[in-house]
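Enquirer: Here is my input, please return the structure:
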Amino acid sequence: MQNIGIAITGSGSALPTTSLHNQELTHLVETSDEWITTRTGIQQRRIASSQDSLCKLATAASQQAIAAAGITAADIDLILLATSTPDDLFGTACKVQGELGAIKAVAFDLTAACSGFVFGLVTAAQYIRTGVYQNVLLIGADILSRWVDWQDRRTCVLFGDGAGAVVLQANQSDRLLGFTLKSDGTQNHYLNLSYNGAAQQLTPEISVTQGTYQPITMNGKEVYRFAVQKVPEVIDKTLFAANLTVDQIDWLVLHQANQRILNAVAERLNIPAHKVISNVANYGNTSAASIPIALDEAVQQGKIKPNDIIAASGFGAGLTWGAAIFQWGR
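Expert: Sure thing, here's the model as predicted:
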């Protein structure tokens, strides 16, 4: 059987119109613009309004990516939606499929928190490499503002909302040069959006829990330590598997969690600052959406060009982390 490669042929992104600046957060919690900027690099973030939905943002980003790839929604075989915040707990990918008119596509949600886009990229690649599907739409989208405690200054300053998407297509040469995925459930307690239920007695013998989810809780110090140690390791490992050196990387596109993490990872890998894509100042941490939004923005700005080698890495709840190295375009 002939080996089938993959190419990432189009990108798109969508963000809510409402911006929440650091100064406005000082009216909600005891903090300051200087404190937030110094520790995170974040100056503002986009917040979904009551009129916005995950489906709406994901669909808009997808339409751009499909157009950029030069295909139509009817050509899509598979839709993967990486999200932790679906509009519907049963999944939102099928609704996106309906909105797009992607009549022949199978669609499902994939959850790996802030690593979701990288995990989704690798998942999509397997379907193409095995010859099952030719055109895959991968979306990373999250509306974390729904699940933030706006009185918790450790978390409410960090998160924003948005969606990013790419189209992956079967290709003669394989543009996904290497990947590594990792999980460590023993550190799960450092970052959570946990179920919070109360017991309800159905009969004298049977009780069930009914409820919702508690807001995001995070041990920032431990997550920072984890990211700064594990992300350079996983990128190094992926470079080795791809038979590449750090010098051959044109762009480093990390999950946009915190500017200090971006700087520390680049420093450990000896990647110069001008190769690091960063938009965390404008959008904050958009979870699974952060890598594809940053990627699309850099493509639109003309920074990322065809054949450029990109090292992408996501890390977050689970705890999960991973890296993928790919060449842009066909």
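Enquirer: okay, CA-based contacts and neighbour counts for the rest of this
Expert: Fine.
Enquirer: ranges for the helices of the stretch 101-250 of the chain?
Expert: Assigned helices in the stretch 101-250 of the chain, in chain order: 116-129, 220-241 (criterion: DSSP state H, counting those that start in this stretch).
Enquirer: List the buried residues for the shortest one?
Expert: Of the residues in helix 116-129, 116-122, 124-125, 127-129 count as buried by neighbour count, 16 or more other C-alpha atoms under 10 Å.
Enquirer: Could you do stretch 80-88 as well?
Expert: Neighbour-count burial for stretch 80-88 flags 80-87 (criterion: 16+ other C-alpha under 10 Å).
Enquirer: Next: stretch 152-164.
Expert: For stretch 152-164, a neighbour-count test (16+ other C-alpha under 10 Å) marks 153-164 as buried.
Enquirer: Now distance to Gln214 too, for the residues you listed, in CSV please.
Expert: CSV is the format used below for the buried residues of stretch 152-164 (distance: C-alpha to C-alpha, whole Å):
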residue, distance to Gln214
Arg153, 16
Arg154, 15
Thr155, 13
Cys156, 14
Val157, 18
Leu158, 17
Phe159, 16
Gly160, 18
Asp161, 18
Gly162, 21
Ala163, 23
Gly164, 26
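Enquirer: What about these, which are in strands?
Expert: Those of the buried residues of stretch 152-164 mapping onto strands are 161-164, per DSSP state E.
Enquirer: one more, for comparison:
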Amino acid sequence: MTEADSRAPYRSRIAGAGRHLPVTHLTTDELMASTRHRTHIDLERLTGIHERRVSVGDEDSYTLATSAALDCLRRSGRPADTLDVVINCSISKCRKGFIHWIEPTMSIAVAGEIGATKAMTFDLSNACAGMLSGVTVLNNMIRQGVVERGLVVSGEYISQLGRNAARHVRNILSRELASLTLGDAGAALLLERAPERAGGIRLAGFTTLAGHSRLCVGYTVAGEPEARMFTKARAIHKAATAAIPPLLQEVLDTVGIGLGEVDHVITHQTSARAIRKGMAHVTAVLGDAPRHEAVISVDRYGNTASTTHTVALIDELAAGRIQPGETIALIALASGLEIGVVLFTADEQLLEQSWAPSPRTQP
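Expert: Sure, this is the predicted structure:
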């Protein structure tokens, strides 16, 4: 790993962010009341999740992604026809219900709908690390001068995994318990070539621990809508927690800062307890702590897979908790096992945008 500025002639910045949340709120109590078996599980106490947003059939991966992309363009003031590339990074690729579209790609459908007629398009899937993987790829394309501006987008219609799990979960040891934490969301990040002295992406680094790839798997099951997901939650949390400190330390050493110089940390939103426990381990191992506690948005939105970092980032921007020049670390934890860090400095282009709810984005 080498700091971005020393590897290529250009630097990229996050110049816009957008999201789209379904209208319907589903509380954890409502979801647990729908289980076929009496589980005696206090899921809200266990995970910290009070509610999540879910599609009731009126939205799908495509509409969520498209609405988030339009929201991002509106906030950033960037016309769609100035995009050089559109990268779709969703796990789910549902259109018109539970139909998965393989070809043509979701990225070309989204680009066509938003008017990005000049953009090259491709899909990139990397489980819950998808969007940050897309950011890493686009960041490198911009740094190398291949493109000047692009959009990383995702729409996750995954709440049906929770509805399927509600028919099978019997106790706290169920491998489908994690499916009950899921929510739906669309998200988009706009990256562009950064002008001199503007904030930008300082480094993006990933590693894969393929020996843990079977800890979380998802597949379709005959006779059931969409799919089911099976997770060894404790094992995957243990493996991820052990792997994060050395990767994060490598990132920090590369850019020449300590963890105490990072202002905000946004991790993948699995559960409030897991986030707090994981960050306590990181700070203990590194002997330092970020300036603010790790961001938690999972209590309001659930685990929205590849969109979680953007959903949480927009909450922080809307609340005015991020200031120009502050350093933000986005930490990806995904099935695979995939661990990644995107470290960037917030600049005024991002912070001066209006973060009031969009007419197309539910508050």
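Enquirer: care to give me the TM-score?
Expert: Here the TM-score for the pair of chains, by TM-score structural alignment, normalised by the length of structure 1, is 0.89; 317 aligned residues with a C-alpha RMSD of 2.3 Å.
Enquirer: quick revisit: would you list the helices of the stretch 101-250 of structure 1 in TSV and tack on distance to Ala107 of structure 1?
Expert: TSV is the format used below for the helices of the stretch 101-250 of structure 1 (distance: least, C-alpha to C-alpha, whole Å):
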stretch	distance to Ala107 of structure 1
helix 116-129	12
helix 220-241	29
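Enquirer: Alignment lookup: Asn263 of structure 1 to structure 2.
Expert: Aligned counterpart of Asn263 of structure 1 in structure 2: Arg276 (TM-score structural alignment).
Enquirer: looking at this, that match is in a helix?
Expert: Yes. Assignment of Arg276 of structure 2 by DSSP: H, G, I helix; E, B strand; the rest coil places it within a helix.
Enquirer: Could you check what's spatially nearest to it, not counting adjacent residues?
Expert: Ala294 (7.4 Å; C-alpha to C-alpha, 6 or more residues apart in numbering).
Enquirer: same deal with Thr63 of structure 2?
Expert: Using C-alpha to C-alpha, 6+ apart, the closest residue to Thr63 of structure 2 is Gly155 (7.4 Å).
Enquirer: what's the matching residue for that neighbour over in structure 1?
Expert: Counting by TM-score structural alignment, Gly155 of structure 2 corresponds to Ala141 in structure 1.
Enquirer: Was I right to think that match contacts Ser53?
Expert: No. Taking C-alpha atoms under 8 Å as the definition, Ala141 of structure 1 is not a contact partner of Ser53, at 10.3 Å.
Enquirer: for the residue most central in space within structure 1, helix, strand, or coil?
Expert: Nearest to the geometric centre of structure 1 sits Ala288, at 2.0 Å (C-alpha atoms, centre = their mean). State at Ala288 of structure 1, reduced to three classes by three-state DSSP: helix.
Enquirer: Aligned to it, what sits in structure 2?
Expert: Match for Ala288 of structure 1 (TM-score structural alignment): Ser306.
Enquirer: what sits against its match?
Expert: Ser306 of structure 2 sits next to 89-91, 127-132, 154, 156 when contact means C-alpha atoms under 8 Å, 6 or more residues apart in numbering.
Enquirer: Closest one to His264 of structure 2 out of the residues you listed, please.
Expert: His264 of structure 2 lies nearest to Leu132 out of the contacts of Ser306 of structure 2, by C-alpha to C-alpha, at 16.3 Å.
Enquirer: By how much does stretch 244-255 of structure 2 deviate from structure 1 on average?
Expert: For stretch 244-255 of structure 2, the mean deviation from structure 1 after alignment is 1.8 Å (mean C-alpha distance after the TM-score superposition for structure 1).
Enquirer: what range in structure 1 matches that stretch?
Expert: By TM-score structural alignment, stretch 244-255 of structure 2 lines up with residues 231-242 in structure 1.
Enquirer: Please point out which parts of that stretch sit buried.
Expert: Across stretch 231-242 of structure 1, burial judged by 16+ other C-alpha under 10 Å covers 231-239, 242.
Enquirer: Please apply the same query to stretch 11-25 of structure 1.
Expert: Those would be 11-16, 19-22, 25, for stretch 11-25 of structure 1 by 16+ other C-alpha under 10 Å.
Enquirer: which pair in those residues spans the largest distance?
Expert: Ser11 and Leu25 (31.8 Å).
Enquirer: Translate Cys216 of structure 2 into the numbering of structure 1.
Expert: By TM-score structural alignment, Cys216 of structure 2 lines up with Leu191.
Enquirer: give me the number of residues near the closest residue to that match other than its chain neighbours?
Expert: Among residues not flanking Leu191 of structure 1 along the chain, Met218 sits closest, at 4.4 Å (C-alpha to C-alpha, 6+ apart). Counted with other C-alpha atoms under 10 Å, residues neighbouring Met218 of structure 1 total 16.
Enquirer: again with Val276 of structure 1
Expert: Val276 of structure 1 - counted by other C-alpha under 10 Å - has 18 other residues nearby.
Enquirer: so the alignment partner in structure 2 of it, which of the three states?
Expert: Matched by TM-score structural alignment, Val276 of structure 1 corresponds to Ala294 in structure 2. Look at Ala294 of structure 2: counting by three-state DSSP, its state is coil.
Enquirer: Ala294 of structure 2 is in contact with Gly278, isn't it?
Expert: No. The pair Ala294 of structure 2 / Gly278 is not scored as a contact, 9.9 Å apart, by C-alpha under 8 Å.
Enquirer: Residue most distant from the centroid, structure 2?
Expert: Furthest out from the centre of structure 2 (C-alpha atoms, centre = their mean) sits Arg38, at 32.3 Å.
Enquirer: list the contacts for Leu78 of structure 1?
Expert: 105-107, 133, 135-137.
Enquirer: mapping these onto structure 2, which are still in contact?
Expert: By both residues aligned by TM-score structural alignment, their matches' C-alpha atoms under 8 Å, the contacts of Leu78 of structure 1 still in contact after alignment to structure 2 are 105-107, 133, 135-137.
Enquirer: Include distance to Glu297 of structure 1 and neighbour count when you put these into CSV, please.
Expert: As requested, those are arranged in CSV below (distance: C-alpha to C-alpha, whole Å; neighbours: other C-alpha atoms under 10 Å):
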residue, distance to Glu297 of structure 1, neighbour count
Ala105, 27, 22
Val106, 28, 15
Ala107, 26, 22
Tyr133, 27, 18
Asn135, 22, 27
Val136, 21, 27
Leu137, 18, 29
